[in-house]
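Asker: only geometry, no sequence info:
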């Protein structure tokens, strides 16, 4: 991994494809950390600040004025990183500096998966943006892995009006899943793979075990 990136032990990210059940996992982590007396900040990407949330709308659900203008893959990537840079500086770093745990629904790994593998953009370009515009990595990333067909069926049952990315085809999401899994294989120290094909109780239990084990390892380090 790029040594210029700070890997913070109080920063946890949740990754996975559509319908992976990240909300269930986030709630499980939040509850475990609060039970242990920690301050917990919940946030998401793209978003997390008023400006970043505005950018999220441009990327995922543009208003009527610009909805007819195709968003290029390059513009999508740069917008996501603009939102991320603001998010890190306004929310994530200040929370970490005061000792809180930050749990983010998605972080830079999603750019490698969605804009990199999904859109076909250069992964080295993404790595350079990560280094220069973000400079921060989670200490723990939980990858909620689920079969594309299962995840999409869940998402379709939940979202009456899918956004730009949710409207992509299955081959797009298969590339996304493969990239997530590849990143997890390449960085076993940071990633924990969660079987998101289970029911919600099973996912929550596996997540709690993974986080509890990680906290013990951090305490012993």
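Answerer: In hand now; what should we look at? Only a predicted model underlies this, so the values are computations on that prediction, with no experimental measurement involved.
Asker: please count neighbours and contacts with C-alpha atoms only from this point.
Answerer: Will do.
Asker: tell me which stretches of this protein form helices.
Answerer: 22-35, 50-60, 73-87, 93-97, 108-110, 123-129, 148-158, 170-186, 200-220 (DSSP state H).
Asker: want to compare, so here's the second one:
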């Protein structure tokens, strides 16, 4: 696990937390558990996913994640993929994230720019510098107060992702969200390495959680974020 997050932010009233990791890492489950824990303490966090969570974002999500998209549209160029990810992100910042933070809300977001750096920068081999330059231009360099990074072994993540997407496809009549999971192992090893590099570069912001049971990791996340969370949540446990 990484080092403690830095001091609580003073430049805005709310709190922006992101959850990151390869597909199948368990990040979405941990985001849900933290949201439930916050609600049990009288808070109402804003829960988001990227791409998605706005009308525009959901349209972009359908294009980028469904493996059938390229059968209709043709191959999506890596730079087009990156541009669509940031179009979703810019809309979500303007429409949801900034207004929620200005209202003093806790915002929990499933993926943010770290995902673009890992998947497009690392997996698609566009490079971190290019992704971060787009982040500065499109998002004005806007970063979360802290990032929870779930990073199990590559093989573990892939097995979980494949199982999850099989269930999603069955439930949704053939639709899926496994366009990225269709990539080979080399792609996901590059994604994993990119996440490691991000955590090494920004240890104050990025907290790594590698192994453990679901509840064990959830308790560790609460403990390590306790000094950032609003006082009304009480003591982490």
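Answerer: Sure, I can see it. Everything numeric here is computed off the predicted structure, so don't read it as measured data.
Asker: before we move on, back to that, what's the closest of the helices of the first structure to residue 67 of the first structure?
Answerer: Taking C-alpha to C-alpha, helix 50-60 is the member of the helices of the first structure nearest to residue 67 of the first structure, at 8.8 Å.
Asker: and the alignment partner in the first structure of residue 60 of the second structure, how far from residue 85 of the first structure?
Answerer: In the first structure, the residue matched to residue 60 of the second structure (TM-score structural alignment) is residue 55. Here residue 55 of the first structure is placed at a distance of 12 Å from residue 85 of the first structure (C-alpha to C-alpha, to the nearest Å).
Asker: what residues are shared contacts of these two?
Answerer: Among the neighbours of residue 55 of the first structure, none is also in contact with residue 85 (C-alpha atoms under 8 Å, 6 or more residues apart in numbering).
Asker: one step back: what residues are up against the match of residue 60 of the second structure?
Answerer: 46-47, 79-80, 83.
Asker: now render these as a markdown table, adding distance to residue 70 of the first structure and neighbour count.
Answerer: A markdown table is the format used below for the contacts of residue 55 of the first structure (distance: C-alpha to C-alpha, whole Å; neighbours: other C-alpha atoms under 10 Å):
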| residue | distance to residue 70 of the first structure | neighbour count |
| --- | --- | --- |
| 46 | 19 | 27 |
| 47 | 21 | 21 |
| 79 | 14 | 18 |
| 80 | 16 | 24 |
| 83 | 19 | 22 |
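Asker: make JSON lines from these and add distance to residue 148 of the first structure to it.
Answerer: JSON lines is the format used below for those (distance: C-alpha to C-alpha, whole Å):
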{"residue": "46", "distance to residue 148 of the first structure": "22"}
{"residue": "47", "distance to residue 148 of the first structure": "25"}
{"residue": "79", "distance to residue 148 of the first structure": "26"}
{"residue": "80", "distance to residue 148 of the first structure": "23"}
{"residue": "83", "distance to residue 148 of the first structure": "27"}
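Asker: closest to residue 127 of the first structure among the residues you listed?
Answerer: Nearest to residue 127 of the first structure among the contacts of residue 55 of the first structure, with distances taken as C-alpha to C-alpha, is residue 80, at 13.6 Å.
Asker: how about that closest one, what's its match in the second structure?
Answerer: Residue 80 of the first structure maps onto residue 85 in the second structure, by TM-score structural alignment.
Asker: skipping its backbone neighbours, what lies nearest its match in space?
Answerer: residue 51 (6.5 Å; C-alpha to C-alpha, 6 or more residues apart in numbering).
Asker: which position in the first structure pairs with the one you found?
Answerer: Per TM-score structural alignment, the equivalent position to residue 51 of the second structure in the first structure is residue 46.
Asker: same deal with residue 19 of the second structure?
Answerer: When the first structure is aligned by TM-score structural alignment, residue 19 of the second structure is paired with residue 14.
Asker: verify the contact between that match and residue 145 for me.
Answerer: No. Applying C-alpha atoms under 8 Å, one finds residue 14 of the first structure not in contact with residue 145, separated by 10.7 Å.
Asker: compare neighbour counts for these two and give me the winner.
Answerer: Shown here are residue 14 of the first structure and residue 145; by other C-alpha atoms under 10 Å, residue 14 has more neighbours (26 against 23).
Asker: which residues touch the residue nearest to the spatial centre of the first structure?
Answerer: Central residue of the first structure (C-alpha atoms, centre = their mean): residue 106, 1.3 Å from the mean position. By C-alpha under 8 Å, 6+ apart, residue 106 of the first structure lies in contact with 13-15, 44-46.
Asker: before we move on, the earlier item: tell me if I'm right that the residue nearest to residue 85 of the second structure and residue 81 touch.
Answerer: No. With contacts counted by C-alpha under 8 Å, residue 51 of the second structure stays clear of residue 81, the gap being 11.3 Å.
Asker: what about the residue of the first structure positioned farthest from its centre, distance to residue 58 of the first structure?
Answerer: Farthest-out residue of the first structure from its mean C-alpha position, per C-alpha atoms, centre = their mean: residue 65, at 28.7 Å. Per C-alpha to C-alpha, residue 65 of the first structure is found 11 Å from residue 58 of the first structure.
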